[in-house]
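*Asks:* sharing a model that was predicted from the sequence below.
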Amino acid sequence: MMKKLTAERCKKQIEEWQRMMSVSDVAVMVELNLQAYLIALPVLEQQEKGDDGWIECSERMPEVNKSVLVWDGHTVNTAWLVFHGGWDSSAHISQVTHWQPLPEPPEDV
């Protein structure tokens, strides 16, 4: 049975793979696994804190005209709050119930 991946186990595996990177015959496989774990680590840490990133609109609204991710009960889209309190988006969205900030763009671009 596979053990649940926790942030702590993820950190330990990252450290182990970073040490293994010097062995050339496994470097490519290790690098791909390392990249996957580096992506997973912040998500695991956020989940373990009990914070899924979504903010209920009834709790707080985002800044006006700032793009955010929105959930309308059916789909996730990018939208922005307009000055009169409604939402605008290039996609069709219905009643938005939750939102969260957009993730940071990649650093290597």
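*Replies:* Everything's here; your move. Numbering: from 1, shown residues only.
*Asks:* going forward, measure contacts and count neighbours with C-alpha atoms only.
*Replies:* Fine.
*Asks:* residue 11: neighbouring residues, count only.
*Replies:* The tally of other residues near residue 11 (other Cα atoms under 10 Å) stands at 14.
*Asks:* and the helix or strand that contains residue 33, what does it pack onto?
*Replies:* Counting by DSSP states H and E, the element that carries residue 33 is helix 27-48. Applying 3 or more Cα pairs under 8 Å, 6 or more residues apart in numbering; DSSP states H and E, one finds that helix 27-48 contacts helix 7-20.
*Asks:* try it against this one:
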Amino acid sequence: MSKTDNKNCNGWISTSDALPPLKTRVLIVESGAGRSTIRIAKLLGQAQSGAWYWSAQDTASKVTHWQPLPQIPEL
């Protein structure tokens, strides 16, 4: 997926195109074991292996996309 294609993904950004700022809560899409899941997580850092790790990532899945959390509505 190219950066141009991201415009057609309802705000989802491919992790191959860009990563969120460290320790900022975002929505993530995890894919693995034949399913995809959306969670709130933070990008925590990079392991010595070069892999990135997330606060809520299932070890059997891969984070493929992310997007900023929406603003809280005014009440």
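*Replies:* That came in fine, so what should we check first? Worth saying up front: this structure is predicted, and the values here are computed from it rather than measured.
*Asks:* follow-up on the earlier one: which bit of the second structure covers the very next helix or strand once past the helix holding residue 33 of the first structure?
*Replies:* Downstream of helix 27-48 of the first structure, the next assigned helix or strand under DSSP H and E is strand 55-56. On the second structure, the counterpart of strand 55-56 of the first structure by TM-score structural alignment is residues 13-14.
*Asks:* what about the matching stretch, distance to the chain center?
*Replies:* Distance of stretch 13-14 of the second structure from its chain centroid, counting by Cα atoms, centre = their mean, to the nearest Å, is 7 Å.
*Asks:* which of the residues in the top strand by length along the second structure are buried?
*Replies:* Within the second structure, and with DSSP state E defining each element, the longest strand by residue count is strand 35-46. Of all the residues in strand 35-46 of the second structure, those buried under the rule 16 or more other Cα atoms under 10 Å are 40-43.
*Asks:* as TSV, those residues with distance to residue 24 of the second structure would be great.
*Replies:* Below are the buried residues of strand 35-46 of the second structure laid out as TSV (distance: Cα to Cα, whole Å):
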residue	distance to residue 24 of the second structure
40	10
41	8
42	5
43	7
